[in-house]
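>>> Have a look at this fold, sequence not included:
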């Protein structure tokens, strides 16, 4: 059976993309230049970047979902990934790499660019397909009887909604943080240098805190903030301690 691996499945996929990116860079250092030029154009017209990313995402994700379905996973020990989504993740990875390869402060994510002006457009583009996905899930449960496999019209409709939602929510989150990037000091500023290290070490802390609270007779609405606060505190403290090791700051 499958080996439940938590976030390892995502981390190994990310590492695999890193290796592929290194190989591609050896073949052609300028391979991501078209995405970077699109990012520079996106400083003034982020909608163009959105449209291109949406089209590429749809081209890679929708056929994969239609062919493999939502529940087909590649499994090898603790290494796993959904067949239908692996190219979706690759699309996001290489778009991100293309934006960041150069001129990061002058492209789509420029602090003074159009993306920094939080727009209701991204919110609407995220909420509408999200709502439609819930409508489809309701239809699947109440009208279709949750069959396996699902009809092609259902898989196709869900894939389109998911594709639009994924790109729109990404733009909404980026726009939100860009909007407040230059708004003055934040209570989160002291955490900035330790954020990557916290990402690396937080999972076992969060997992064991949940396990510790398992037998306590408290509602989930009480346990969740306890785990969140303690996970932030412990992972931050651990990262701070790890960064005192000589050379560790180069990694963390």
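That came through fine. The model shown is predicted, which means the values in this text are computed figures rather than measured ones.
>>> okay, CA-based contacts and neighbour counts for the rest of this
Noted.
>>> Tell me which stretches of the stretch 1-150 of the chain form helices.
With DSSP state H, counting those that start in this stretch, the ranges of helices along the stretch 1-150 of the chain come out as 8-27, 33-42, 46-68, 86-100, 120-139.
>>> Buried deepest among those, which one?
Ranked by mean neighbour count under mean count of other CA atoms under 10 Å, the helices of the stretch 1-150 of the chain are led by helix 33-42, which reaches a mean of 20.
>>> what's it packed up against?
Here helix 33-42 touches helix 46-68, helix 86-100, going by 3 or more CA pairs under 8 Å, 6 or more residues apart in numbering; DSSP states H and E.
>>> what does stretch 218-226 rub up against?
210, 213 (CA atoms under 8 Å, 6 or more residues apart in numbering).
>>> for stretch 188-206, same thing?
With contact meaning CA under 8 Å, 6+ apart, stretch 188-206 is reached by 7, 227-228, 231-232, 234-236, 238-240, 252.
>>> quick one: it to chain centroid distance?
Chain-centre distance of stretch 188-206: 17 Å, with CA atoms, centre = their mean, to the nearest Å.
>>> and here's the other structure:
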């Protein structure tokens, strides 16, 4: 594949996977069971639980897979130095700046959520408390942010780059061994080999999670190894797919068989998840084994169908999709404080659940877009003024 080709359907996949994350976070206040989220709405639904359960199984996995694909493309296009520069600008810098800017707003949202469930929220007091919380950085460095995925994306990128450099050196000094490894890789990435490889590896990662499903490692900078292995595996898989187009085509091919397997695995995983807290059940371990297998199958088939769907419906240039793809990353970075504040605002209102969901999602996207465009506008003004200033020692004509 040439590095200049723009894959419109993958732009759409990345954009809508991140937008799905906004809907996912919006839905958390409507769960029928309190999970420690900022606030619990008076309107709840069991169907929201099903949506949250299934979407959590693949939305970030798709993002990491696509990130690996485009990272390999970027490396081949700009080289190691340009690749490291772009990764620092797109991943590390947003993580550092986003944490500083967004953390107080998120903490204040949690404070107001707790207050609203007990009576009435005090916005000013919540903000003051959240900013004073910076004093306890050493105790709660990673708590209260949703940008942990950038931290794990950085680690996954670093690990994959190490493997790439190792393979490059191996090809130079021991070409026969490198050729055998490439032969094994190509044959592993056939349809049968692919499923026989990724499903067991994913199952192993899921088995060692702290909870059933995929853990959210947002409490510490110390990596949770099952989570890191899982997301790094999807990143590496996307990286490899860039150079194996036949495997990519088979991976995202839509079929009735894939749809049937996905549906059965979803039903099985949802039903089995009910036994998570029943530690004394006679067949608890057997049920967990069945759960992690069905969850792994649901995860991979969801990724296949999600990418395949956009390959079918968004494979041509589209101005709206391209604009959405260009802004979706920024939308996801800034969305969570807005979501939490809006959830708190509507939590006690007697409105239909779907209307609340719609209001929160659309308002979040609209406000986020306004903030992003405002920052771009101010940046352009600053850059234009900077360029227009004459350099010292130069004469005006």
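Structure received. Just so we're clear, the structure is a prediction, and the values are computed from it rather than from any experiment.
>>> coming back round to it: save the helices of the stretch 1-150 of structure 1 as TSV, and put in distance to residue 183 of structure 1 too.
Formatted as TSV, those follow (distance: least, CA to CA, whole Å):
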stretch	distance to residue 183 of structure 1
helix 8-27	32
helix 33-42	22
helix 46-68	21
helix 86-100	23
helix 120-139	19
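>>> one step back: could I get the helices and strands packed on helix 33-42 of structure 1 in JSON lines, plus columns for distance to residue 149 of structure 1?
What follows is these, written out as JSON lines (distance: least, CA to CA, whole Å):
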{"stretch": "helix 46-68", "distance to residue 149 of structure 1": "10"}
{"stretch": "helix 86-100", "distance to residue 149 of structure 1": "20"}
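>>> Can you say which of these is nearest to residue 178 of structure 1?
helix 46-68 (13.0 Å; CA to CA).
>>> in which helix or strand would I find residue 223 of structure 1?
Following DSSP states H and E, one finds residue 223 of structure 1 within helix 220-242.
>>> Give me the mean deviation of that helix from structure 2.
Compared with structure 2 after fitting, helix 220-242 of structure 1 has a mean deviation of 1.6 Å; criterion: mean CA distance after the TM-score superposition for structure 1.
>>> and that helix, which stretch of structure 2?
Helix 220-242 of structure 1 lines up with residues 353-375 of structure 2 when matched by TM-score structural alignment.
>>> Name the residues of that stretch that are buried.
Under the neighbour-count criterion of 16 or more other CA atoms under 10 Å, stretch 353-375 of structure 2 has 353, 356-357, 360-361, 364-365, 368-369 buried.
>>> now, the most widely separated pair of the residues you listed?
The distance between the two most remote of those (CA to CA) is 24.3 Å, for 353 and 369.
>>> Show the contacting residues for the residue nearest to the spatial centre of structure 2.
The residue lying closest to the centre of structure 2 (CA atoms, centre = their mean) is residue 60, at 3.2 Å. Neighbouring residues of residue 60 of structure 2 by CA under 8 Å, 6+ apart: residue 17.
>>> Return the angle between stretch directions for the host helix or strand of it and helix 225-241.
Taking DSSP H and E as the definition, residue 60 of structure 2 sits inside helix 59-87. Put simply, helix 59-87 of structure 2 runs at 70 degrees to helix 225-241, going by axes from the mean of the first three to the mean of the last three CA atoms, to 10 degrees.
>>> Could you find the counterpart of residue 290 of structure 2 in structure 1?
Using TM-score structural alignment, residue 290 of structure 2 pairs with residue 157 in structure 1.
>>> I meant residue 313 of structure 2, not that one.
Superposed on structure 1 with TM-score structural alignment, residue 313 of structure 2 falls opposite residue 180.
>>> Setting aside sequence neighbours, what's the nearest residue to residue 248 of structure 1?
residue 242 (6.8 Å; CA to CA, 6 or more residues apart in numbering).
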